[in-house]
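Asker: Need a 3D model of the sequence below.
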Amino acid sequence: MGLTRLTCRQASRLQSQSLDRELTLSERLSLRMHTAVCDACTRVSRQLHFLRRALRDYPGPEQ
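Answerer: Coordinates of the predicted model:
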């Protein structure tokens, strides 16, 4: 897949997929280009990163 102009739906799908797998270089660049001009997708990206950090840092139930 070469660099493509993403729709918000495609960007959202890639943002979700990035939680489960490493995106290809072209996917990362396309997503970065999209979020550079789309405020809504930028907010979604920030929220996903916040949730990922919060879950990673959550200590879990005490044993």
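
Asker: Going by C-alpha atoms from here, please, whenever you check contacts or count neighbours.
Answerer: OK.

Asker: who touches the helix ranked longest in the chain?
Answerer: The longest helix of the chain (DSSP state H) is helix 39-57. Contacts to helix 39-57, defined as C-alpha atoms under 8 Å, 6 or more residues apart in numbering, come from residues Cys8, Ala11, Ser12, Gln15, His34, Thr35, Ala36.

Asker: Quick check: buried residues in that helix?
Answerer: For helix 39-57, a neighbour-count test (16 or more other C-alpha atoms under 10 Å) marks Cys41, Thr42, Val44, Ser45, Leu48 as buried.

Asker: Pick the one among these closest to Leu25.
Answerer: Ser45 (17.3 Å; C-alpha to C-alpha).

Asker: One more sequence to fold, the one below, so I can look at both together:
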Amino acid sequence: MMMCKEATRLMSLKLDRRLTFQERLSLRLHLMMCDACRRCDEQFTLLHGIGQRFEAALDDRTPPERRD
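Answerer: Reported below is the predicted structural model:
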């Protein structure tokens, strides 16, 4: 059984890259059994989405000549 520390690491990684099949399976099994990690995963996903929307809003407000 995966420990919460490893599950948290995978939750963070999945925001940046696609997890391997084994990583996805292990994380999914852990989340089925751990309510605290399920809530943490929801919060990570929410915060990541907010960050992406904020970044997109900033890009929309930046003049074209100053965009990278």
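
Asker: Send over the TM-score of the superposed chains.
Answerer: Once superposed, chain against chain, the TM-score is 0.82 (TM-score structural alignment, normalised by the length of the first structure); 59 aligned residues with a C-alpha RMSD of 1.3 Å.

Asker: one step back: take the buried residues of helix 39-57 of the first structure and write them to a markdown table, including distance to Arg21 of the first structure.
Answerer: Listed next are the buried residues of helix 39-57 of the first structure as a markdown table, based on distance: C-alpha to C-alpha, whole Å:
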| residue | distance to Arg21 of the first structure |
| --- | --- |
| Cys41 | 19 |
| Thr42 | 20 |
| Val44 | 18 |
| Ser45 | 15 |
| Leu48 | 14 |
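
Asker: which position in the second structure aligns with Ser26 of the first structure?
Answerer: Using TM-score structural alignment as the criterion, Ser26 of the first structure maps onto Gln22 of the second structure.

Asker: and that match, how many residues sit next to it?
Answerer: 9 (other C-alpha atoms under 10 Å).

Asker: Next, work out how far apart it and Ile50 of the second structure are.
Answerer: 28 Å (C-alpha to C-alpha, to the nearest Å).

Asker: Leu10 of the second structure too?
Answerer: 20 Å.

Asker: which stretch of helix or strand covers the match of Ser26 of the first structure?
Answerer: helix 21-33 (DSSP states H and E).

Asker: So what touches that helix?
Answerer: Met1, Met2, Met3, Cys4, Ala7, Leu10, Met11, Cys37, Arg38.

Asker: so which strand or helix has the counterpart of Leu14 of the first structure in the second structure?
Answerer: Structural alignment (TM-score structural alignment) places Leu14 of the first structure against Leu10 in the second structure. When elements are assigned from DSSP H and E, Leu10 of the second structure belongs to helix 4-13.
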